[in-house]
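Peer 1: the sequence isn't on hand, but the structure is:
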């Protein structure tokens, strides 16, 4: 399992190259997209090599979120506190962007370690801006208070036209993610992944991690949320954050992990899907001999290695269908069938070889049962 890193690698590399070659008058004009929703525009003029103009475009906010001057609440204060004299916020920002900063490299610290740490923070602009309101709420949780003038249900943008929700209290903050996926296969895999994520949290080694829950319908905490925000084809995932999860350095890790939770799930869903596609053909190459099975009624011998190769196409047509059972009518599949219950796959069939070696290999079910490393474990 992977944990996504806060600094943009592309942005950090550009910053380091610019600082190392600040005496060279090289014009720079480049664009970058992060997580398919945040856009950067970097500009350096030949006449002023010590300055860099950095513009940032945020995901389009849904109606339930509140922006001030095109930014989440607390973002301006967070930028000023994080970057100090090195960054000047330009008002208005560049057309098509939510924030434009003018970076002055002449004001970087002389110490190389301090300089690098500050450039890391600049490359983490996404976390600073989008994570600002979440950080405000969690900082108050650390002191066991609730931020003043804040709603009982707070909607924060994290994807284009999508939000997640906070329910702040003095002893905990409940965070609810409506999980949405455009592809039906991704939806099924994500549902299984999230349910296994909850199971993994129950292990003794993750007792310090926040409690988490998955439900197919909106939890009670979302009562009063607009109806358009409650459409989620992969269910709703809930974290309960307490004060011990945001103490000291844990605050930064918790903010980033929550902010990128959907991207974290999506990454592993795509990885599981890729494994499903790539694994089946390899299985048939492990042995020079054909694995064979005999059909119960016809007695016809079937090449199971060939059936593995054909299986993904057959299976993809079945994903997402909510029926009691699906019967495979082709010769090599007639003795195996899948029963779907609450989107959890269970496998049955008289021939154990077909059931385990073929079907489970194809959808890589075992990979979905691997224990997740909780991002918030102490």
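Peer 2: All right, it came through fine. All values reported here derive from a predicted model rather than from experimental measurement.
Peer 1: going forward, measure contacts between C-alpha atoms and count neighbours the same way
Peer 2: OK.
Peer 1: what ranges does the stretch 201-350 of the chain have for its helices?
Peer 2: Under the criterion DSSP state H, counting those that start in this stretch, helices of the stretch 201-350 of the chain are mapped to 250-259, 261-283, 304-316.
Peer 1: to residue 23, which of those helices lies closest?
Peer 2: Among these, helix 250-259 comes nearest to residue 23, with 34.6 Å by C-alpha to C-alpha.
Peer 1: what angle sits between that closest one and helix 261-283?
Peer 2: For helix 250-259 against helix 261-283, the angle by axes from the mean of the first three to the mean of the last three C-alpha atoms, to 10 degrees is 60 degrees.
Peer 1: who are the packing partners of helix 250-259?
Peer 2: helix 125-130, helix 132-142 (3 or more C-alpha pairs under 8 Å, 6 or more residues apart in numbering; DSSP states H and E).
Peer 1: in that helix, what counts as buried?
Peer 2: Judged by neighbour count using 16 or more other C-alpha atoms under 10 Å, the buried positions of helix 250-259 are 251, 252, 253, 254, 255, 256, 257, 258, 259.
Peer 1: and what of stretch 35-47?
Peer 2: The neighbour-count check on stretch 35-47 (16+ other C-alpha under 10 Å) flags 38, 39, 40, 41, 42, 43, 44 as buried.
Peer 1: quick one: neighbours of residue 327, just the number.
Peer 2: 12 (other C-alpha atoms under 10 Å).
Peer 1: put this next to the first one:
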């Protein structure tokens, strides 16, 4: 089982080559595609010593409503250029002649740039966690029983990050709920997906008691998002709900929680494709074995037999 990386490996390796002390400044012009309809453009449009990294995200307009500009300003600061490159949502420039002095700081900058997509998509999660802090503090002040669910009336944050697929996030005083809508375009994907998702649901009950609660529903959207606009009901659409309790979103765990949950959809579909590839390889192996059996069982014909002088026949095999 493979755990996908949260950062873009191509951007990381490219910057590591250019940040090396003995690296020669060369021209760059690369388009890099990432998961979730994300595209990067890494180029040197002005001079070979200034690398421009641009990001295009399908749901960037949604992210702007949830404070992505402030988050990116916090993470990348003086590297940001405005307006961004034409056709992209966000751009930053790294000057190779003005890099951080120590190798550790250079590696930190490389990783931060490689995490550009992750950091952009983290904006609504961070906002939801801040809402949770506020609501839980108000609940404690009012002596509200934190074990009793309550309709807090908070906004359902929607990220339409793929065609016909979205992420919904809602904070309340005792939890943060994250819901993925997943579209199965093929019938076989739907079959494999249901098996995987049921395993997510059952894993917590069997062994992993501290894991977030996972709920799975087919066709019918969960109650938390039924008021959200643009919901579609179809046999090809499933909803996966992660319920994050206070122990999952402490200050120390929040960054890791965001990274893990963001990659869920890619992780899920990657393993569906791996399962299909494994099944096909086993099927091809069995067909090859059956063909060998059939070839051994092929009956002899008259052409395969020869006759002796006395008229007796014998096979050539």
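Peer 2: It's in. Everything quoted here is computed from the prediction, not taken from an experiment.
Peer 1: please state their TM-score.
Peer 2: Remark: TM-score between the superposed chains equals 0.78 [TM-score structural alignment, normalised by the length of the second structure]; 279 aligned residues with a C-alpha RMSD of 2.8 Å.
Peer 1: on that earlier part again, tabulate the helices of the stretch 201-350 of the first structure (TSV), appending distance to residue 109 of the first structure.
Peer 2: Output for the helices of the stretch 201-350 of the first structure, formatted as TSV (distance: least, C-alpha to C-alpha, whole Å):
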stretch	distance to residue 109 of the first structure
helix 250-259	23
helix 261-283	34
helix 304-316	56
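Peer 1: hang on, the earlier thing: which one of the helices and strands packed on helix 250-259 of the first structure lies closest to residue 48 of the first structure?
Peer 2: Minimum separation from residue 48 of the first structure across these (C-alpha to C-alpha) falls at helix 125-130, 22.7 Å.
Peer 1: what range in the second structure matches the closest one?
Peer 2: Helix 125-130 of the first structure corresponds to residues 116-121 in the second structure, going by TM-score structural alignment.
Peer 1: how far off centre is the matching stretch?
Peer 2: Computed by C-alpha atoms, centre = their mean, to the nearest Å, the chain-centroid distance of stretch 116-121 of the second structure equals 11 Å.
Peer 1: buried sites along that stretch?
Peer 2: 116, 117, 118, 119, 120, 121.
Peer 1: where's the nearest residue to the fourth one once chain neighbours are set aside, which helix or strand?
Peer 2: So the one you mean is residue 119 of the second structure. Using C-alpha to C-alpha, 6 or more residues apart in numbering and skipping the chain neighbours, the partner closest in space to residue 119 of the second structure is residue 72 (7.3 Å). Per DSSP states H and E: residue 72 of the second structure is located in helix 68-76.
Peer 1: and that helix, what does it pack against?
Peer 2: Counting contacts by 3+ C-alpha pairs under 8 Å, 6+ apart, helix 68-76 of the second structure is packed against helix 116-121, helix 123-141.
Peer 1: give me the mean deviation of that helix from the first structure.
Peer 2: Aligned to the first structure and superposed, helix 68-76 of the second structure gives a mean residue distance of 1.5 Å (mean C-alpha distance after the TM-score superposition for the first structure).
Peer 1: list the buried residues in that helix.
Peer 2: So for helix 68-76 of the second structure, counting by 16+ other C-alpha under 10 Å, buried means 68, 71, 72, 75.
Peer 1: before we move on, what about stretch 24-34 of the first structure?
Peer 2: Buried-residue list, stretch 24-34 of the first structure, by 16+ other C-alpha under 10 Å: empty.
Peer 1: so what touches it?
Peer 2: For stretch 24-34 of the first structure, the surrounding residues in contact (C-alpha atoms under 8 Å, 6 or more residues apart in numbering) are 8, 10-11, 39-49.
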